[in-house]
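Student: coordinates only, sequence not included:
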């Protein structure tokens, strides 16, 4: 398969271990997908090692498949039938003569059964030993284990096999607020914050269901919640001969629902003495299980007492945020994973590691921050990834790529390096502004807004900061300039499609000219009417009820236009598909609906028939996904706010609630697949309730 360009900046400091070496590996299979599979293949290609991709039916045209030297189909879209199918992956390795398997992160990367199956098949698992996976893969066991090696742990109750009743009883001793955590897995899935005792029972039910679904293990434990905590992790490297070093720490405190959003290295919190102490503690944790390869030891640090840190867990794999460590140390972590797995001794001493400058990374997700960060699907209609000095992009995106709901919504990572933190943040912000994705809603604008927050710029971080800042963030919506640009684009398309001059929508009439009117859906059911007189290159444009103002449209390139309106000039990237118009400007994407005449009439009739003051009875799915729970039945009497169904997509659950009191009719059941905006329930209010709501 043809290789795609994959530019990376030269690391700013000496690149230890970057000289070509001879390893025992000629072919390595990458048992993962998305941006991490692409990133691993980059190093494999640099080392002259043949790469093998595996893919599901949903990923047949994915970027990692195109980058690989060979690719093998392993099953349908569902992860359990493809990327979590151990037999299928081992069969792919056997068919392609792969001597080793790199698991990336997620999926099978921390699965001890997979590591053992690789060993049984005579294939090298590029990761730690089965014993290290077993100890560190269980949060309860790992906490109790490292405590015996002098590593500080958070107070709590951590014993295997505890029932809900036992956890409720033990919670009083742990104290509130507390945190429920699943013993298996990571990434914040299944974690629940409990502020008071009356919330605990319901939270345990949710945590067990999510943990069982995500990890196949619903074992839970409790920890005391640390006030204003900061999440700081330490990267370690260890070989097969007892050498263990750390490569400094990463600050990962900017999180949403326990999922990291922005990470940086080094942490702006730690002083040199604490950096040494936390690094030594991380190495002690790694030595305690005879660790080998790359791993990360995660700590919780109190913001007001940075000298006190507590072990949370060890991630026995490469981390999503590993690029920031690579950029400040010059160490290619994937390269050293390959070398160590091939039996090479660690050629680095702790004294070789020097942190140079500052690096910061932002995760780009297919999600809508204004709709509670619900995951979004779609097709990439236009794409432009940022480049420049100190900028690195790890991405799985391609023009035409379909983003479905079967996998994690992370699309790419944008990383910036600079000599200091302020300059690194500025570079990252500029790179995010230059990142264009049309056709799929992303969090790019949100990331830029977050970087502008004073606490973020000052390095005053904690894991609850995002929740506090989100309510007052001002997202951009389609203003008059965007609406005028959209109308001019549609107007221009009609001009181009006209067979004769008489079919052009110029608005020319004897007497007063008549504008061409365009209906544009701006979200939430709102529609704006824009009138245009004249040719697109020199037109009068009226947005809503405002007076006409001068506007013009000029094509700069395919998919790019310059629009002047009311004295303001902007350049937009443009894509149109499936009745929608997508415009991108300065890191913000606008998605406008072009409703048909039938859709406009239906909405007009619905608004006319709706009683003033009443709520819509239909409950629609805010995202495509799978129904995982329906706690009510048809005919049940429900109250406003009661949960009617739970939808899961891209490893995230969302509860759909009754908009009003009344009688419910459910149209879905557990296991059903639902589309975006599909009606899943209808709540018919009592006659009295309807009458009361309609009274002035």
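Tutor: Looks like it arrived, so ask away. Since the model is a prediction, treat every value here as computed from it, not as a measurement. Numbers count the residues shown, from 1 in each chain.

Student: C-alpha from now on. contacts and neighbour counts both.
Tutor: OK.

Student: show me which residues of the lengthiest strand in the chain are buried.
Tutor: In the chain, ranked by residue count with DSSP state E as the criterion, the top strand is strand 244-256. Buried positions in strand 244-256, judged by neighbour count with 16 or more other CA atoms under 10 Å: 244-256.

Student: how about stretch 368-375?
Tutor: 368-369, 374-375.

Student: one more: stretch 38-57?
Tutor: By 16+ other CA under 10 Å, the buried positions in stretch 38-57 come out as 38-44, 47, 49-56.

Student: presented hereafter is structure B, for comparison with structure A:
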């Protein structure tokens, strides 16, 4: 059910021009509603986003700085300048970046511009988790037991922890999205975790204030969408279930929650409205609650998000209300024409977040260029996306690429439609979490609605990810052979048979030999020989597979059986081998083609260390920025010891020593690193044999 608004119901003059101070899918989504209202939209963009979809979608686009968010999307001066240059009367902040920034809202007001969001007072009270918890208790809103006071030192937190009780949760007072939260199950672990929590909070939010909360067992994350105007009217639009989280980051959201009954829904909705009334809230906002799966009639306030949420589409799908249009109307002075009795939840909606990340490699962010793209278009499906063919996915920003939302007359139908839509999604050139999402929504517990915020962490070790079969490797090899025949060498005329790389010769063609790195440590030697309209592909001494490729239709035929297959080839930028991508049913993977130089490097690396020994070279698993270095050059380190941390796409990853020895490292915080870059080397400590000649 798409959100709709009857514009004939309104008389108040709206803004002529609205600037969208954001990027990606949320900027595209806001621009879509502005267009429906007949409002001129202004996009802003950094150098990294010059070719982005939101830039193309807007009526006007303004460059605001380089790729670094601090110099572009987080620059209040740059946004104000863009408003002045384009005649914007109001700013929609989306979510993230400046959406909950008090100084930004104040600066807009001082410049005579409307902030499409709540007042500075509401931002101030609700933007701090400690202040907001203490504030809403006076309005009858239940809160989780804990200690929440400004300026608490580590020693004060340690002293108060016993009264809070274990397990407990360390939370940063500023920020959101689960970043910087740490679970502590034992008293002896708290002292060592607090410094890390402070450092992450300071780095992410510029504020290292922490507080403690009791960890609710089998917790479910339920949030309530509210709308409030500037005339004292406050309503809620039902709740969303956001319990499927990984590292406190939401993955799947749905509306309504399968947990709550009508009586609890009314009570939690009223509590959310009271929280909004406590700060004279206006606009769209979300009040988040923690509910124990064992006691679903009890709920505890966690925080209020004073902005649009990533998961707002599921509410729009079940209510038919366009939240962005209402944000604009309220900011322009409109009264709500909806009463609480007018809000009816119809059917069920589920949203899946598509990220540029590799679930099999601890969800490390992925970068690349989108070479092939297909997004689903079918009944009950909505796609909020910023994807474009040819788009470069940068390490500078959040890794979320799109959201796929499915509506159904009931929960089962919505989940089935979402699964089909994910299977129909093709994103080639960057690793995504689509396969992981399909595994998740087809889990028996998820299907039954037995959810909690720790479920994914428990389920993840048991998830079986798809691997390339021999048949699929044969398809890739045949596709590469087809690519190879079309690449003339520079010293032969174009079209000359001597310029072909398919092993052409008088008589029987010579097979093309490929070395495919299917996964780390798994290099397959494949022989490919032209045969009729296709190729015979052989692994070692095994039987040949007959393969033909139909690129135009995204299909391949193997031994007479036709199957879907999207294959794409990327040339190397580092003078090493190229990369082949394979996609099918929402799943994609890449295979490295090793050339002679790369094979030689691999062989020499193996010769330099004992058989089976760990690689002494420590490489960055992703492009990013060094956030901390834990050792100095020349230090003695143990195997498994943390050497440094690298952050990209709002995720921090620790790199550790693979062996014990002396470390060689020359990086410092703020340095940029590339994917697969050597960041440290360990000169292994030689193990001395004991008296019996056996290594200790």
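Tutor: Perfect, thanks for sending it. The model shown is predicted, which means the values in this text are computed figures rather than measured ones.

Student: and the TM-score between them?
Tutor: Here the superposed chains carry a TM-score of 0.95, computed using TM-score structural alignment, normalised by the length of the first structure; 683 aligned residues with a CA RMSD of 2.1 Å.

Student: circling back: now distance to residue 488 of the first structure too, for the buried residues of strand 244-256 of the first structure, in TSV please.
Tutor: Shown next, in TSV, are these (distance: CA to CA, whole Å):
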residue	distance to residue 488 of the first structure
244	62
245	60
246	57
247	54
248	53
249	51
250	47
251	46
252	44
253	44
254	40
255	40
256	39
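
Student: one step back: in the buried residues of stretch 38-57 of the first structure, find the pair that's most separated.
Tutor: Farthest-apart pair in those is 47 and 56; separation 26.6 Å (CA to CA).

Student: which other helices and strands contact the longest strand of the first structure?
Tutor: strand 229-238, strand 259-265, helix 272-287, helix 322-329, helix 465-469 (3 or more CA pairs under 8 Å, 6 or more residues apart in numbering; DSSP states H and E).

Student: once aligned to the second structure, how far is that strand on average?
Tutor: Superposing on the second structure and averaging over aligned pairs (mean CA distance after the TM-score superposition for the first structure), strand 244-256 of the first structure comes out at 0.3 Å.

Student: what range in the second structure matches that strand?
Tutor: Under TM-score structural alignment, the alignment places strand 244-256 of the first structure onto residues 234-246 of the second structure.

Student: biggest helix in the first structure by residues?
Tutor: Counting residues, the longest helix found in the first structure (DSSP state H) is helix 480-497.

Student: and the contacts of it?
Tutor: Under the criterion CA atoms under 8 Å, 6 or more residues apart in numbering, residues 504-505, 516, 518, 520, 530-532, 535-536, 541-543, 551-553, 563, 565, 568, 581, 583, 590 lie in contact with helix 480-497 of the first structure.

Student: now, the residues you listed that are in strands?
Tutor: Counting by DSSP E, the contacts of helix 480-497 of the first structure place 516, 518, 520, 530-532, 535, 541-543, 551-553, 563, 565, 568, 581, 583, 590 in strands.

Student: whichever of those end up buried, select them in PyMOL.
Tutor: Applied in PyMOL, the following selects the buried portion of these according to 16+ other CA under 10 Å:
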select buried, resi 516+518+520+530+531+532+535+541+542+543+551+552+553+563+565+581+583+590
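
Student: quick one, what contacts residue 355 of the first structure?
Tutor: 248, 266, 328-329.

Student: who wins on neighbours among these?
Tutor: residue 328 (28 neighbours; other CA atoms under 10 Å).

Student: to which residue of the second structure is that one aligned?
Tutor: With TM-score structural alignment defining the correspondence, residue 328 of the first structure maps onto residue 318 in the second structure.

Student: do the same with residue 451 of the first structure
Tutor: Counting by TM-score structural alignment, residue 451 of the first structure corresponds to residue 441 in the second structure.

Student: and the gap between its match and residue 244 of the second structure?
Tutor: Distance, residue 441 of the second structure to residue 244 of the second structure, by CA to CA, to the nearest Å: 10 Å.

Student: same question for residue 228 of the second structure.
Tutor: In this view, residue 228 of the second structure and residue 244 of the second structure are 28 Å apart by CA to CA.

Student: next one: residue 546 of the second structure
Tutor: 44 Å.

Student: cool, residue 398 of the second structure as well?
Tutor: From residue 398 of the second structure to residue 244 of the second structure the distance is 19 Å (CA to CA).

Student: repeat that for residue 392 of the second structure.
Tutor: Following CA to CA, the distance that separates residue 392 of the second structure from residue 244 of the second structure is 29 Å.

Student: kindly report the same for residue 281 of the second structure.
Tutor: Residue 281 of the second structure sits 28 Å away from residue 244 of the second structure, going by CA to CA.

Student: residues near residue 209 of the second structure, how many?
Tutor: 24.

Student: quick one: residues contacting it.
Tutor: Contact analysis of residue 209 of the second structure by CA under 8 Å, 6+ apart lists 150-152, 172-174, 198, 201.

Student: nearest to residue 182 of the second structure, of the residues you listed?
Tutor: Comparing the contacts of residue 209 of the second structure against residue 182 of the second structure with CA to CA places residue 172 closest, at 9.4 Å.

Student: for the aligned partner of that closest one in the first structure, what are its contacts?
Tutor: In the first structure, residue 172 of the second structure lines up with residue 182, judged by TM-score structural alignment. Neighbouring residues of residue 182 of the first structure by CA under 8 Å, 6+ apart: 139, 189-191, 207-208, 211, 218-221.

Student: output those residues as JSON lines; include the columns secondary structure.
Tutor: Putting those into JSON lines (DSSP: H, G, I helix; E, B strand; the rest coil) gives the following:
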{"residue": "139", "secondary structure": "helix"}
{"residue": "189", "secondary structure": "coil"}
{"residue": "190", "secondary structure": "coil"}
{"residue": "191", "secondary structure": "coil"}
{"residue": "207", "secondary structure": "helix"}
{"residue": "208", "secondary structure": "helix"}
{"residue": "211", "secondary structure": "helix"}
{"residue": "218", "secondary structure": "coil"}
{"residue": "219", "secondary structure": "coil"}
{"residue": "220", "secondary structure": "strand"}
{"residue": "221", "secondary structure": "strand"}
